[in-house]
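Q: can you look at this prediction? I've put the sequence above it.
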Amino acid sequence: MPEGAPVSVVSFSHLGYDSDQISEVTYNTVKKLADDGLLRALYVLDTEPTVSLDEWMIETPIPGGKTLPRIIYLLDQLAPIDGFDPRQVISEIFDRIVASNIGGGQIVHLFPEFQHTAERAKREELTTVVYARGCHPEETLRLYEEEQSRFDADIEVPYDWFHRYQRTYDHADHVFYLCDYVRETFIERGFSEDCLFKVGPLTVDPNVYRPSRSKSTEFTVLAVSNMTPLKGTRYLLDAWDLIDIDEAQLVLCGGISDDVQAELGPRIEQDASINHLGHVDDIAEQYRQASVFVHPSLTEGFGKVYPEAMASEVPVIATENGPTEFIDDAGFIVPIRDPKAIAEKLRYLHDNPDEAQHMGERGRTIVEANSWEGFSQRVFDGHKTILKNLQ
């Protein structure tokens, strides 16, 4: 570890692995910290050889790297047990090992699932910075329980995860957040504005997500997410029932949880205008063929689906509980749980293709104005401010 470096970063990621979204965030979190001599250590599950960080900075605390996680996932596939969550088990193992090793420096920067590391950091009198991927866990839990009362199918609320996140935030000195909506949920729960640092937005490579000049004439509405109760899929389907557009299709990309499948599966399967593709390897091509992107989520910290769609020059319909300041005039913002509002905006974009095109073009301009270097700089500036205040 570099002598005197103040910041240790803990992330549940395979650093450099393209399919791991957290990996890209983690790399750009530590890059400038490392370049400027502030990074003491980075704790991750494993790392790819292509990662351009000095090896002595990277700690992989679980013996064997990916081997143990792969065994746990394989055992779950071969002999699944009700209530057994392999990701939670691996995360718990990782958290406890890191907690036993953390120490030195001044700051521990971690993700909210690491309650044991946060507790140990406080005992060591280290300053704890939590990177908030989403809103305050009490707000997420409130929305989850509200959906539980609305669903026809049984929803199993993951209380273990929420309590784990809550205990981590109980030890947080500072929170790095991605959008204004998330900030407000923390202020409502008693966090001081002085301890909150905005590091968003995230971005994507505009060379990968780019517009198509040969789209189908069919009006294609695209939704991309793993469909869980808080992603709002039921409200999108209700909106789809409200509109009557010839030669239109709704394309759903992503997995579907058991509870959402139980309630919505038959509706999706029986509607010939809905195409559920499941996991899609080349999601960029789906954006290129889309007329509109809809993300009816009840809560979002900053899903990368927004810049993916905007870079592809696809107008966005999103809810108020997300990065509305980033979307700006590249689409429409609607209330949560409002199928009528979604349907009205879909109809408008169908009937006004020139305006839809202009929104898409503005979206790409917004994405091109942001960069991962900007994200790295905001993370770096946050840590520099915290370190200055610790002197």
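A: Arrived safely, thanks for sending.
Q: drop to CA atoms for contacts and neighbour counts, all remaining ones
A: Will do.
Q: now do the contacts for residue 5.
A: By C-alpha atoms under 8 Å, 6 or more residues apart in numbering, residue 5 lies in contact with 37, 38, 39, 40, 105.
Q: just the strands in the stretch 151-300 of the chain please.
A: Here the stretch 151-300 of the chain has its strands, by DSSP state E, counting those that start in this stretch, at 174-177, 196-198, 219-224, 248-253, 274-278, 292-295.
Q: which secondary structure elements does the last one contact?
A: Which is strand 292-295. The contact analysis (3 or more C-alpha pairs under 8 Å, 6 or more residues apart in numbering; DSSP states H and E) places strand 292-295 against strand 219-224, strand 316-319.
Q: pasting the second one now:
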Amino acid sequence: MSVDRTVVSVMGRFHAFDLARELDRRGRLARLFTSYPSSLLPRFGLDPAMGRTLPWVELSTRALRKVAPERGRRHAPWFARRYDRWVAAQLEEGPSAFIGWSGQCRASLERARDLGMTTIVERGSAHIEVQRDLLAAEFERAGLRPVLPHPAVVEAELAEYELADFVQVPSEFARASFVERGFDPAKILVNAYGVELGAFSPPVRQPAGFRVLFCGRASVQKGIGHLLAGFAALDAPEAELWIQGAVEQDAEHYRAECTDERVKWLGHRPQHDLPSVYREAHVFCLPSIQDGFGLVVPQAMASGLPVVVTSSTGAADMVREGVDGHVVPPGDAAAITAVLRNLHADRERLRTMSAAAAERVGSGWSWSDYGARAVELLERARAMCGHAPVVIPGPGAATTLRRAG
């Protein structure tokens, strides 16, 4: 009996490499298209023979973003179209499904449909219009010049949503954003991301002091201003806030104006350094204005950190309120302060929550678990055609799948 195999296409990497690796381990990967050089694929557990790559796109976009960030943003849609057309020209008969990353797969979706594949757009954030509107409101509130998705990107994504058989998202927050925009719930798949459990683990003993950690690109979208304000109101002279990651241009003024010596701007570090950074912290905070999931959240929990996230951060799905973390409203610095104050004052509770966080991630949140759910979703997506909803068990909220007739 033939086995259904899937094509995965991504300009860049994102979690597409994790998806491709897990599909390949199960004999379900037909091909990985990417702009990453093939020589880098083994670093992520991928067989270079399974990949087709267009590295000049990756090198060009990275160089442009580095030397001229604004030009890089303006030209991003052009590079995405070039990559998409290249993928479309490479697609062949045989695979049963195609998964393309949003904003870069319109032509390849059309070609995959012509070849009889089930087509899925992978969207890692909220619906593009919801993302745009949430960010516009936040920039206005902060009195900053808005940096929003390029109109060409919005247009391309909307077309992709309509073209595809399904849109796949990582969280209930992201799913709800599509429903809010009138999107057919029958076309939405949900599969929460995973974490490499072998790479992240709690420290042998809790470090001294009280250290709050943020990991990721510090930006308006990630709520960095609210985190700084919330921490500033914490009356704990020995406490520290570590900001691990590059600072986006829209958040540079926060760093320039920050005079609190307790705040440490660590800058970017390679992925393999992150486990040791997590083990030096006591609490993790990701107060995003919008975030489809936040891969750093399960990493932090696997490292034994209680997490503080907003209800607009998709990884809130995995947080058990008051058990292994807290969910606060987006843009609420006072709520962040209150949570940090309580955790700082009750170290026994902090230790209990730390153990609960590590335990939580160990059950259903590995990349292997994600891969198993991905295969089941693909199988049922292929089979469904106008049937009643099917509930697929997941580690958080149940996943509902129904294909529109």
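A: Now that the structure is in, tell me what you want to look at. All values reported here derive from a predicted model rather than from experimental measurement.
Q: before we move on, back to that, filter the contacts of residue 5 of the first structure down to the ones in strands?
A: If you go by DSSP state E, these have 39, 40 in strands.
Q: any of the contacts of residue 5 of the first structure buried? List them.
A: Neighbour-count burial (16 or more other C-alpha atoms under 10 Å) applied to the contacts of residue 5 of the first structure gives 38, 39, 40, 105.
Q: if I look at the second one, how far off is residue 29 of the first structure?
A: Looking back up the chat, that one is residue 39 of the first structure. Distance of residue 39 of the first structure to residue 29 of the first structure, given as C-alpha to C-alpha, to the nearest Å: 10 Å.
Q: can you check the last one too?
A: Residue 105 of the first structure sits 17 Å away from residue 29 of the first structure when distances are taken as C-alpha to C-alpha.
Q: cool, the third one as well?
A: Note on residue 40 of the first structure: its distance to residue 29 of the first structure, by C-alpha to C-alpha, is 13 Å.
Q: picking that back up, out of the buried ones among the contacts of residue 5 of the first structure, who's nearest residue 378 of the first structure?
A: Residue 378 of the first structure lies nearest to residue 38 out of these, by C-alpha to C-alpha, at 14.2 Å.
Q: mean distance, the top helix by length along the first structure to its aligned residues in the second structure?
A: Criterion DSSP state H: the longest helix present in the first structure is helix 372-390. Following the fit onto the second structure, the mean deviation recorded for helix 372-390 of the first structure is 1.6 Å by mean C-alpha distance after the TM-score superposition for the first structure.
Q: if we can go back for a sec, now the buried ones among the contacts of residue 5 of the first structure in a markdown table, with distance to residue 306 of the first structure?
A: Below are those laid out as a markdown table (distance: C-alpha to C-alpha, whole Å):
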| residue | distance to residue 306 of the first structure |
| --- | --- |
| 38 | 31 |
| 39 | 30 |
| 40 | 33 |
| 105 | 36 |
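Q: matching residues in the first structure for stretch 298-306 of the second structure?
A: Alignment of stretch 298-306 of the second structure against the first structure: residues 307-315, by TM-score structural alignment.
Q: residue 344 of the second structure -> the first structure?
A: By TM-score structural alignment, residue 344 of the second structure lines up with residue 350 in the first structure.
Q: quick check: angle from the helix or strand hosting its match to strand 219-224?
A: In this assignment (DSSP states H and E), residue 350 of the first structure forms part of helix 339-351. Orientation of helix 339-351 of the first structure against strand 219-224 (axes from the mean of the first three to the mean of the last three C-alpha atoms, to 10 degrees) gives an angle of 130 degrees.
Q: may I see the buried residues of the helix or strand where residue 73 of the second structure lies?
A: Assigned by DSSP H and E, residue 73 of the second structure belongs to helix 69-90. Under the neighbour-count criterion of 16+ other C-alpha under 10 Å, helix 69-90 of the second structure has 69, 72-73, 76-77, 79-81, 83-88 buried.
Q: residue range in the first structure corresponding to the following helix or strand past it, please.
A: Toward the C-terminus, helix 69-90 of the second structure is succeeded by strand 97-101 as the next helix or strand (DSSP H and E). Aligned by TM-score structural alignment, strand 97-101 of the second structure corresponds to residues 107-111 of the first structure.
Q: hmm, who's touching that stretch?
A: With C-alpha under 8 Å, 6+ apart as the test, stretch 107-111 of the first structure has contacts from 6-12, 118, 121, 126-133.
Q: equivalent analysis for stretch 247-254 of the second structure, please.
A: Here stretch 247-254 of the second structure has contacts from 144, 147, 217, 218, 219, 220, 224, 225, 267, using C-alpha under 8 Å, 6+ apart.
Q: and the third one, how many neighbours?
A: To tie it back to what came earlier, the one meant is residue 217 of the second structure. Neighbouring residues of residue 217 of the second structure were enumerated by other C-alpha atoms under 10 Å; the total is 18.
Q: now swap in the fourth one and tell me
A: One way to gauge burial is a neighbour count; for residue 218 of the second structure, by other C-alpha under 10 Å, it gives 26.
Q: distance of it relative to residue 245 of the second structure?
A: For residue 218 of the second structure, the distance to residue 245 of the second structure equals 7 Å [C-alpha to C-alpha].
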